[in-house]
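Trainee: only geometry, no sequence info:
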């Protein structure tokens, strides 16, 4: 009679599977995601059985990802009971999305279990934790985000046979556009910091004068959908990318976010830097060339000074002397 695997053998197999896992690409297959979730559940059940003594309290220990984030633990305690419930439910929702090959936004998932999560933030934190646990991006788990950025210009998008013309009116940038087929061939992309600037350029006929351009705004600090959209366009079609931001600490931070990505990276986001991003517009170093009285400049507030110092450190790390020079000019 053939002897079956013991529970310990199954748990060891699941552990080996998780430890050898690498970050999944956006088009990761459904079977791999489902298998990882099932393996996590198996590890959890084993740790639950072992958690009878005070020395074995950890139920889930999320693996540290490759993006310099701290370890994430969920313990069998009153303090972490809610957090564990949120993450467990998020895992179940993602599992259902994968096996049914359906998609949902984070807002959809929240309202599906609003009585459990209580606030959107609890669901958002849980999704991030699951991304770290599975070493997979959020979109590869069929979880979409409601975009904040908008685009208009010489861009025709084919989304599953449905044609979307971005030249007639501004279109909200969504996760669906990251894998779409583009039918037009624009010449360059201009990203502006503010929605007011975006609307003003349209009113002034920017897209009529530059008919082969794409105009984008993230409405301030860009969200993930906007950055992924730009990453896809620039990497696939090798389009020049220009950014028009203010020359104050906030504008420079936004420009650096586009070019180098967020300060904290995770499996949820992935690599979204835009190395070909070129910051344009009137800079502080150029303003100094004009006869503008010094008293016309607003002094930096305490929080802005701290932000400037922090950005100087990051610019030096990236060896971006253009940004560093502009930040130093703000101190003068």
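Mentor: Here it is on my side, so go on. This is a predicted model, so every value here is computed, not measured.

Trainee: going forward, measure contacts and count neighbours with C-alpha atoms only.
Mentor: Fine.

Trainee: so who does residue 239 touch?
Mentor: Residues in contact with residue 239, defined by Cα atoms under 8 Å, 6 or more residues apart in numbering, are 186, 187, 188, 189, 233.

Trainee: ugh, wrong one, I meant residue 284
Mentor: 247, 326, 329, 330.

Trainee: try residue 232
Mentor: Contacts of residue 232 (Cα under 8 Å, 6+ apart): 178, 179.

Trainee: again, only this time at 10 Å
Mentor: 177, 178, 179, 180, 226, 238, 272, 274 (Cα atoms under 10 Å, 6 or more residues apart in numbering).

Trainee: Show me these that map onto helices.
Mentor: Using DSSP state H, residue 226 are the members of the contacts of residue 232 that sit in helices.

Trainee: And the contacts of residue 232, which two are furthest apart?
Mentor: 180 and 274 (19.3 Å; Cα to Cα).

Trainee: Got another one to weigh against that:
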């Protein structure tokens, strides 16, 4: 099954999966459970989920609930958000993160993506600058004339085409930096048409899809400005290579391998007197885990190793202490002009 699976095929596959869930539930109550250990990571995902172990019960219940909701949405041609799924939970025992993980589980088993199930994240990504969204229903979202931040459409399948005169896209990690650059009139000061975007931390699927489209279809350079810490670099890797929890086949339209990292680079701590703080224990755990990733580019791996050696991190928000317009007038133009990116 691919990401373009027709709704009736998905409905049929969901019904088969629900029957499998129910058959195992009945057999467990009769004391003849087929799958004994959810902890065995060699088992297929579905067998891990429908294990009768008590530790697997919440995961089983959440996946069953999401399957039923997806089935109903597909039959009705309806849509919902992850937040709606959370508030509709009949047992009122799920946390938002459990719903998100359940959707990932269901999509992995069905080999599809959330939007094919009619499930979308609440609008998160922001965009501004030289771009217009022409929607399938005839509406237009015009960022050219809006001037400020626009929330990206939840359902990117509702976008017919993008229109842009931009020379590049700048993706920033945080909303605070995004807002600061707009207030400092980034579009006027850089003297060129650009698109400014943020996923407000870890990006949603719609943000990643639109960046992929701007890179692959519109052939725009994509530049990234993130904190020099393990979390900022992990977000960069999600944009470039996708989530490790999502299969490569499913995430191929959600990645941007050509995204270039402008900074902030940990090695710049050796050169500049940037304000910094010490890495936390949580930072170091994440750092050690990331260094084991086999797909990281050599340049980024070296930056991670430098971060580990220096035990210091830099937050973009703090660079205003150097100069209020340091990022806009000095740092970014210099990096782009001299191609000082990874």
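Mentor: It's in. Just so it is clear, the structure is predicted and the values come from calculations on it, not from any experiment.

Trainee: coming back round to it: which one of the contacts of residue 239 of the first structure is nearest to residue 147 of the first structure?
Mentor: residue 233 (16.4 Å).

Trainee: quick one: which helix or strand includes that closest one?
Mentor: helix 224-237 (DSSP states H and E).

Trainee: quick one: that helix to the second structure mean distance?
Mentor: Average distance, helix 224-237 of the first structure versus aligned residues of the second structure after superposition (mean Cα distance after the TM-score superposition for the first structure): 2.2 Å.

Trainee: Just tell me the aligned range of that helix in the second structure.
Mentor: Counting by TM-score structural alignment, helix 224-237 of the first structure pairs with residues 205-218 of the second structure.

Trainee: Pull out the buried residues from the matching stretch.
Mentor: Using 16 or more other Cα atoms under 10 Å as the test for burial, stretch 205-218 of the second structure gives 205, 206, 207, 208, 209, 210, 211, 212, 213, 214, 215, 218.

Trainee: Can you report how many residues lie near the alignment partner in the second structure of residue 41 of the first structure?
Mentor: Aligned by TM-score structural alignment, residue 41 of the first structure pairs with residue 18 of the second structure. Residues lying near residue 18 of the second structure (other Cα atoms under 10 Å) number 18.

Trainee: and the helix or strand containing residue 18 of the second structure, what does it pack onto?
Mentor: Element membership of residue 18 of the second structure [criterion: DSSP H and E] is helix 7-29. Counting contacts by 3 or more Cα pairs under 10 Å, 6 or more residues apart in numbering; DSSP states H and E, the secondary-structure elements packed against helix 7-29 of the second structure are helix 45-49, helix 57-76, helix 96-110.

Trainee: Give me the buried positions along it.
Mentor: Neighbour-count burial for helix 7-29 of the second structure, counted by 16+ other Cα under 10 Å, picks out 7, 10, 11, 13, 14, 17, 18, 21, 24, 25, 28.

Trainee: of all those, which comes closest to residue 183 of the second structure?
Mentor: For the buried residues of helix 7-29 of the second structure, the minimum distance to residue 183 of the second structure (Cα to Cα) is 44.2 Å, reached by residue 7.

Trainee: which residue sits closest to the closest one, ignoring its sequence neighbours?
Mentor: The shortest distance from residue 7 of the second structure to any non-neighbouring residue, by Cα to Cα, 6 or more residues apart in numbering, is to residue 74 (6.3 Å).

Trainee: Next: residue 201 of the first structure.
Mentor: Leaving aside its sequence neighbours, residue 201 of the first structure is closest to residue 207 (7.9 Å, by Cα to Cα, 6+ apart).

Trainee: Return the residue of the second structure aligned against that neighbour.
Mentor: Using TM-score structural alignment, residue 207 of the first structure sits opposite residue 187 in the second structure.

Trainee: dump the residue contacts of its match.
Mentor: So residue 187 of the second structure contacts 128, 129, 130, 147, 181, 193, 194, 195, 196 (Cα under 10 Å, 6+ apart).

Trainee: how much space between residue 34 of the second structure and residue 230 of the second structure?
Mentor: Distance, residue 34 of the second structure to residue 230 of the second structure, using Cα to Cα, to the nearest Å: 42 Å.

Trainee: ok, these two, which is more surrounded?
Mentor: Neighbour count, other Cα under 10 Å: between residue 34 of the second structure and residue 230, residue 230 has more, with 23 against 14.

Trainee: Which residue in the first structure aligns with the more buried one?
Mentor: Aligned partner of residue 230 of the second structure by TM-score structural alignment: residue 249.

Trainee: check contacts around the match of residue 41 of the first structure.
Mentor: Residues in contact with residue 18 of the second structure (Cα under 10 Å, 6+ apart) are 12, 24, 63, 64, 65, 67, 68, 71.
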